[in-house]
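Chemist: need a structure here:
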Amino acid sequence: MRGDQVRLNNGLIMPVIGMGTYTFKNDRKSTEQAVQLALKMGYRHFDTARIYGSEAALGGALNEAIANGIVEREEVFVTSKLWGSHHHDPVSALQKTLMIMGMEYIDMYLVHWPVRLKAWVCDPIPKEDEFEPLCLDVTWSGMEKCLEMGLCRGIGVSNFSCKKLQNLLDFAFVPPAINQVEMHPMWKQKKLRDFCRDQNIHVSAYSPLGGPGNLWGSTVVIEDPLIKSLALKHRATPAQIALSWGLSKDVSVIVKSFNQERMRENKGALDLKLEDEEILEIDSMFKEMKILRGEVFVNQSTSPYKTLQDLWDYEI
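Modeler: Here you go, the predicted structure:
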């Protein structure tokens, strides 16, 4: 097994650095150009979601690269996600995703949040009257059907706590291969990582740099004095230090930048190895800050989550 790959519990091989394609600008041309550039740099793992609005751009760029012989379909690992308004029928939702992307299958399909919304909701910030009770057994049955039909090669979840994962494992015929969650030096997720390791579920880190440049992101990770001092010591960048720390925890990282220099910089984290003492230094950082907290999924009337602690099961 190469050091830049991980084998999942379903046998799939996945590159440990993935390129995220979320952009609040929803600019198809710039997304396609960024994906094409990433492919030339050697990126082979790409992450999208229906709610991101980037499925068409990612599919278009990948299909063009495949047609031009730049990459084979089997060399690329593609992830998309089931939005809350599609929990009632994951099969139809994934079929629509495949139509949008112009693909026969994707490699990984994730339940984006443990939140079920009314079928017509298409806004990333749902209104108070747009929630429905979460029926995770029904949702997961649909996810398993997607796998059975060959629409995807693996299924998993995103933003699930230990408790929600255990609940899922209690009835799932196919266990989730991945739990994609926020993780970075300021939000280390040790309890969740330990639980997932014991259950053979791979943790994939989104916002491994804290999400700078996103509407909800922060520069707190890459501006931390310890991270910056280690970057100076290694003649690296703060981003590379943060990513190297994440990779040292046997997780994959989803990085999102359309800037050529930063894309190259992010991939360069694979060549940086922190010393054990340095990893422990970061582990011991007192700061803990979850940036994407999910307040939009909490309300006192229609949501199953009345508080953030309900959503995260006191893991926040």
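
Chemist: only C-alpha atoms for contact and neighbour calcs from this point on.
Modeler: OK.

Chemist: correct me if wrong: Glu128 contacts Glu295.
Modeler: No. Between Glu128 and Glu295 there is no contact under CA atoms under 8 Å: 11.8 Å.

Chemist: show residues contacting stretch 164-176.
Modeler: For stretch 164-176, the external contacting residues (CA atoms under 8 Å, 6 or more residues apart in numbering) are 136-137, 140-141, 144, 155-157, 201.

Chemist: what ranges do the strands span in the stretch 1-150 of the chain?
Modeler: Counting by DSSP state E, counting those that start in this stretch, the segments of the stretch 1-150 of the chain that form strands are 5-7, 13-15, 17-20, 45-47, 77-82, 108-111, 116-117, 131-132.

Chemist: nearest to Asp283, out of these?
Modeler: Of all the strands of the stretch 1-150 of the chain, it is strand 17-20 that lies closest to Asp283, at 21.0 Å by CA to CA.

Chemist: would you list the buried entries among the contacts of stretch 164-176?
Modeler: Buried members of these, counted by 16 or more other CA atoms under 10 Å: 136, 140-141, 144, 155-157, 201.

Chemist: need those in TSV (columns: distance to Tyr305).
Modeler: As requested, the buried ones among the contacts of stretch 164-176 are arranged in TSV below (distance: CA to CA, whole Å):
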residue	distance to Tyr305
Leu136	14
Trp140	20
Ser141	23
Glu144	26
Ile155	24
Gly156	22
Val157	18
Ile201	25
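
Chemist: those in helices, which ones?
Modeler: Applying DSSP state H to the buried ones among the contacts of stretch 164-176, the entries found in helices are 136, 140-141, 144.

Chemist: can I get those residues in CSV with distance to Glu265?
Modeler: Converted to CSV, those look like this (distance: CA to CA, whole Å):
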residue, distance to Glu265
Leu136, 39
Trp140, 37
Ser141, 40
Glu144, 37
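
Chemist: for Gln36, state which of those residues is nearest.
Modeler: Glu144 (31.6 Å).

Chemist: how many residues are close by the closest residue to Gly102 other than its chain neighbours?
Modeler: Computed as CA to CA, 6 or more residues apart in numbering, the closest residue to Gly102 that is not its neighbour in sequence is Gly59, at 6.0 Å. Using other CA atoms under 10 Å, Gly59 is surrounded by 22 other residues.

Chemist: following up with a second sequence; could you model it the same way so I can compare the two?
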Amino acid sequence: MAIPEIILSSGNAKAMPVLGLGLGTLDPTPEFLTSMIKAVLEAIELGYRMFDTASFYRTEEALGEAISQAISCGLIKSRDELFITSKIWLNDNYGDRVLPALQKSLRDMKLDYVDQYLIHFPMSMKAGSNPFRLNPEDFVPMDIKSVWTAMEECQTLGLAKSIGVSNFTCKKIADILAFAKIPPAINQVEMNPAWQQGKLREYCQANGIKIAAYSPLGAAGAFWGTKDVLESKVLMGIAESKGKSVAQIALRWAYEQGVIIVTKPHNKERLKQNLEIFEWGLSEEESMKIAALPQRRAGLGHMFISDTGPFKSVEDIWDGEL
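Modeler: A predicted model of the protein is given here:
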């Protein structure tokens, strides 16, 4: 099945599929990585072409292996058929560490370039700290100008075809736009019917920045997630009336908002179901019901708050966009 695509503002000639597979995890066990490689191959076979990873996930090497296997078994002819996103983590959020971090990610994935490279979170960690142990004493402010200038160099060199951010507020994006020669093409954020990001979407649209939605189903199984999506009586009612699943209703809603959707199913049947959102639509009445749902951000980022760090409260992280 052909997934609709969009062109980013970055000038990247390759279109970005609006639906892709996210490879995030906090615990990349050998068993998980094996199942992830299998899921990527099944996704490619079904028609998925966009895959989202990050250095923090420690799944880049496994994604590279899946890509190699997909080429060798004829599922795709070359890596160029795929749209690959990766992200730089807090320990490398320094002007002189951005390019080396991307080069390491490319080596791990055995790729010459990524289609998209994002700043994962707007904060840095002290040099030498353990990037996978979020110790509040290690958090320090990020010099966004030096980091973004280095991100621009990554795109100029062709190692990243487009660059962007993740978990950035309107204010933090404005800080970049004040000096950027290449503006962010993407802002990847939590977005779903229970957290619709109306203000941020409006701001990004006005500035030519596309929203990519992670946790489009609320990340109900994560330690910070919410069941407000999958257990919504409104969404359940719409799903029953249309003969769809609640997940399909939530994903269709996101698609109709004009955003890119990053999902995380590693189950072939779920991968198939997620592809079945493009040939039908929500009625105006159904869309209005979803628009009226109570709103609550699930991922507040409590682990990044400290008395000594750059963010001393949830309001600091999200600039009051709660």
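
Chemist: picking up where we left off before, columns mean neighbour count and distance to Lys256 of the first structure on top of the strands of the stretch 1-150 of the first structure, output as JSON lines?
Modeler: Below are those laid out as JSON lines (neighbours: other CA atoms under 10 Å; distance: least, CA to CA, whole Å):
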{"stretch": "strand 5-7", "mean neighbour count": "15", "distance to Lys256 of the first structure": "19"}
{"stretch": "strand 13-15", "mean neighbour count": "19", "distance to Lys256 of the first structure": "15"}
{"stretch": "strand 17-20", "mean neighbour count": "25", "distance to Lys256 of the first structure": "5"}
{"stretch": "strand 45-47", "mean neighbour count": "23", "distance to Lys256 of the first structure": "9"}
{"stretch": "strand 77-82", "mean neighbour count": "24", "distance to Lys256 of the first structure": "14"}
{"stretch": "strand 108-111", "mean neighbour count": "26", "distance to Lys256 of the first structure": "18"}
{"stretch": "strand 116-117", "mean neighbour count": "23", "distance to Lys256 of the first structure": "26"}
{"stretch": "strand 131-132", "mean neighbour count": "20", "distance to Lys256 of the first structure": "29"}
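
Chemist: looking at those, which is closest to Asp224 of the first structure?
Modeler: The closest of these to Asp224 of the first structure is strand 17-20. By CA to CA, the value is 22.4 Å.

Chemist: got the contact list for the closest one?
Modeler: Contacts with strand 17-20 of the first structure, where a contact means CA under 8 Å, 6+ apart, come from 4, 38, 43-48, 252-257, 267.

Chemist: and if we set it to 7 Å?
Modeler: 43, 45-48, 252-256 (CA atoms under 7 Å, 6 or more residues apart in numbering).

Chemist: neighbour-wise, give me the winner out of the residues you listed.
Modeler: For these, the largest number of neighbours (other CA under 10 Å) sits with Val253, at 29 neighbours.

Chemist: so which residues of the stretch 201-316 of the first structure form helices?
Modeler: Counting by DSSP state H, counting those that start in this stretch, the stretch 201-316 of the first structure has these helices, from start to end: 225-234, 238-248, 260-267, 276-283, 308-312.

Chemist: ok, which of those comes nearest Asn68 of the first structure?
Modeler: Counting by CA to CA, Asn68 of the first structure lies closest to helix 260-267 out of the helices of the stretch 201-316 of the first structure; the figure is 21.5 Å.

Chemist: can you get me a residue count around the counterpart of Ile106 of the first structure in the second structure?
Modeler: Taking TM-score structural alignment, Ile106 of the first structure has Val114 as its aligned residue in the second structure. By the criterion of other CA under 10 Å, Val114 of the second structure has 25 neighbours.

Chemist: show me what contacts Val114 of the second structure?
Modeler: Applying CA under 7 Å, 6+ apart, we find Val114 of the second structure in contact with 84-85, 159-161.

Chemist: in a markdown table: those residues, plus distance to Pro17 of the second structure.
Modeler: Output for the contacts of Val114 of the second structure, formatted as a markdown table (distance: CA to CA, whole Å):
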| residue | distance to Pro17 of the second structure |
| --- | --- |
| Ile84 | 10 |
| Thr85 | 12 |
| Leu159 | 20 |
| Ala160 | 17 |
| Lys161 | 15 |
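
Chemist: looking at the first structure, which of those hold up?
Modeler: Checking the contacts of Val114 of the second structure against the first structure (both residues aligned by TM-score structural alignment, their matches' CA atoms under 7 Å), the contacts still present are 84-85, 159-161.

Chemist: just say which of the helices of the stretch 201-316 of the first structure is most tucked in.
Modeler: Of all those, helix 238-248 has the most neighbours on average by mean count of other CA atoms under 10 Å, namely a mean of 24.

Chemist: average gap between that one and the second structure?
Modeler: Compared with the second structure after fitting, helix 238-248 of the first structure deviates on average by 0.5 Å (mean CA distance after the TM-score superposition for the first structure).

Chemist: now do that helix against helix 225-234, angle only.
Modeler: In terms of direction (axes from the mean of the first three to the mean of the last three CA atoms, to 10 degrees), helix 238-248 of the first structure departs from helix 225-234 by 100 degrees.

Chemist: please pull up the equivalent of Asp283 of the first structure in the second structure.
Modeler: Using TM-score structural alignment, Asp283 of the first structure pairs with Ala291 in the second structure.

Chemist: excluding chain neighbours, what is closest to its match?
Modeler: Nearest non-adjacent residue to Ala291 of the second structure (CA to CA, 6+ apart): Pro193, at 7.4 Å.

Chemist: what residue of the first structure takes the place of that neighbour?
Modeler: Here Pro193 of the second structure is matched to Pro185 in the first structure, going by TM-score structural alignment.

Chemist: for Ala93 of the first structure, see how far away the aligned partner of Glu153 of the second structure in the first structure is.
Modeler: Using TM-score structural alignment, the partner of Glu153 of the second structure in the first structure is Lys145. Going from Lys145 of the first structure to Ala93 of the first structure by CA to CA, to the nearest Å gives 12 Å.

Chemist: what do you get for Leu209 of the first structure?
Modeler: Note on Leu209 of the first structure: its distance to Ala93 of the first structure, by CA to CA, is 30 Å.

Chemist: quick revisit: so who does the residue nearest to Ala291 of the second structure touch?
Modeler: Applying CA under 7 Å, 6+ apart to Pro193 of the second structure gives the contacts 229, 250, 290.
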